[in-house]
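Q: Here's a sequence, model it:
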Amino acid sequence: MRIGELSERTGTPRRLLRYYEEQGLIVAERCANGYRSYDEACADRVRQIRGLLDAGLPTRIIKQILPCLNAPRAIHFPDATPEMLATLERECDRMTERIETLVRNRDAVSAYLDVVRATRLPDAVGPAPTA
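A: The predicted structure is shown next:
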């Protein structure tokens, strides 16, 4: 598929897809006319990258762990340095904190909705009719 289709399928701007390619996160073949061509699995890879970025991981870390994400039971990482492990541990801790914050916020919004729904008058379901 071409870059425009990959962009549409993943909701990722073309510019970001080119950046991911520059960073070595995705690979594109080049057609005879010079256009980029991506295989079908690339859409899943882009979604995976987006999720990791949303979780707060930088692209340099994502590039290192992407090979491990295809076959999680076969993870073999012989070049993992103590610094990289420490970075991943910090990132994991940071994600856990973000998850806990999101859960608290979700619970607060749910509690608010419960109170609003419980105190709402039955005839106040929608906006007041206009004359």
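Q: from here on, contacts and neighbour counts on C-alpha atoms
A: Noted.
Q: got the residue ranges for the helices in the protein?
A: 3-10, 14-22, 41-54, 59-69, 82-119 (DSSP state H).
Q: Please name whichever of these is nearest to Gly34.
A: Closest to Gly34 of the helices of the chain, according to CA to CA: helix 3-10, at 11.9 Å.
Q: Looking at the helices of the chain, which is nearest to Tyr35?
A: With CA to CA as the measure, helix 3-10 is the member of the helices of the chain nearest Tyr35 (8.3 Å).
Q: What angle do helix 14-22 and the closest one make with each other?
A: Counting by axes from the mean of the first three to the mean of the last three CA atoms, to 10 degrees, helix 3-10 lies at 100 degrees to helix 14-22.
Q: Here is a second sequence; please produce its structure as well for comparison:
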Amino acid sequence: MRIGELARATGVSTRSLRYYEEQGLLPSERLPNGYREYGEEAVRQVAFIQDLFSAGLSSGVVREILPCAGQERPQGDCAALLARVRQVRDQLAQQERQLAGRREILERYLSGAAAPTGLTPPSPSSAP
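A: As a prediction, this is how the structure comes out:
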């Protein structure tokens, strides 16, 4: 299938598909007229790439994951890669906990239950 067909089938822009190819994430065959031709598996691969990007992974990490995710025998050290992906996941979980804590502080402040630590609210007469 050509790039426009793949874009329609996946809901991903042709610009993104070209970027995936440039980054080594999505292989294509070049026809004599210069058009890109993608295999039927490209639809599943693009969906997987999108999922990994949505999870916050960089194109470099995605490029390392793809050989370990295919049905063919993986090339490279997939165990080390899995450890790296777990590390990214754990960092995201830590960021989520930090955001939840910050959100809780703001909720308490907005509800009038507590002012942020160390701050004295301005007096109404000094408000702009």
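Q: Need the TM-score between these chains.
A: Here the TM-score for the pair of chains, by TM-score structural alignment, normalised by the length of the second structure, is 0.64; 99 aligned residues with a CA RMSD of 3.1 Å.
Q: possible to save the helices of the first structure as a markdown table with mean neighbour count?
A: A markdown table is the format used below for those (neighbours: other CA atoms under 10 Å):
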| stretch | mean neighbour count |
| --- | --- |
| helix 3-10 | 16 |
| helix 14-22 | 14 |
| helix 41-54 | 16 |
| helix 59-69 | 15 |
| helix 82-119 | 12 |
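Q: Just send the ones you listed back as a markdown table, with distance to Tyr35 of the first structure too.
A: Converted to a markdown table, the helices of the first structure look like this (distance: least, CA to CA, whole Å):
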| stretch | distance to Tyr35 of the first structure |
| --- | --- |
| helix 3-10 | 8 |
| helix 14-22 | 12 |
| helix 41-54 | 16 |
| helix 59-69 | 24 |
| helix 82-119 | 36 |
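Q: Cys31 of the first structure is nearest to which of these?
A: Closest to Cys31 of the first structure of the helices of the first structure, according to CA to CA: helix 3-10, at 12.0 Å.
Q: The closest one against the second structure, how far on average?
A: Superposing on the second structure and averaging over aligned pairs (mean CA distance after the TM-score superposition for the first structure), helix 3-10 of the first structure comes out at 0.5 Å.
Q: Against which helices or strands is that helix packed?
A: helix 14-22, helix 41-54 (3 or more CA pairs under 8 Å, 6 or more residues apart in numbering; DSSP states H and E).
Q: Now render the ones you listed as JSON lines, adding distance to Ile75 of the first structure.
A: JSON lines is the format used below for these (distance: least, CA to CA, whole Å):
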{"stretch": "helix 14-22", "distance to Ile75 of the first structure": "23"}
{"stretch": "helix 41-54", "distance to Ile75 of the first structure": "17"}
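Q: gap between the residue nearest the centre of the second structure and Val46 of the second structure?
A: Computing the C-alpha centroid of the second structure and ranking residues by CA atoms, centre = their mean puts Phe53 first, at 2.3 Å. From Phe53 of the second structure over to Val46 of the second structure the distance is 10 Å, taken as CA to CA, to the nearest Å.
Q: what does Ala83 of the second structure give?
A: Relative to Val46 of the second structure, and taking CA to CA, Ala83 of the second structure is found at 23 Å.
Q: and what of Arg84 of the second structure?
A: 22 Å.
Q: How about Gly4 of the second structure?
A: From Gly4 of the second structure over to Val46 of the second structure the distance is 13 Å, taken as CA to CA.
Q: burial of the nearest residue to Asp39 of the first structure once chain neighbours are set aside, as a residue count?
A: Nearest-residue entry for Asp39 of the first structure: Met1, 6.3 Å, with adjacent residues in sequence omitted and distances by CA to CA, 6 or more residues apart in numbering. Using other CA atoms under 10 Å, Met1 of the first structure is surrounded by 13 other residues.
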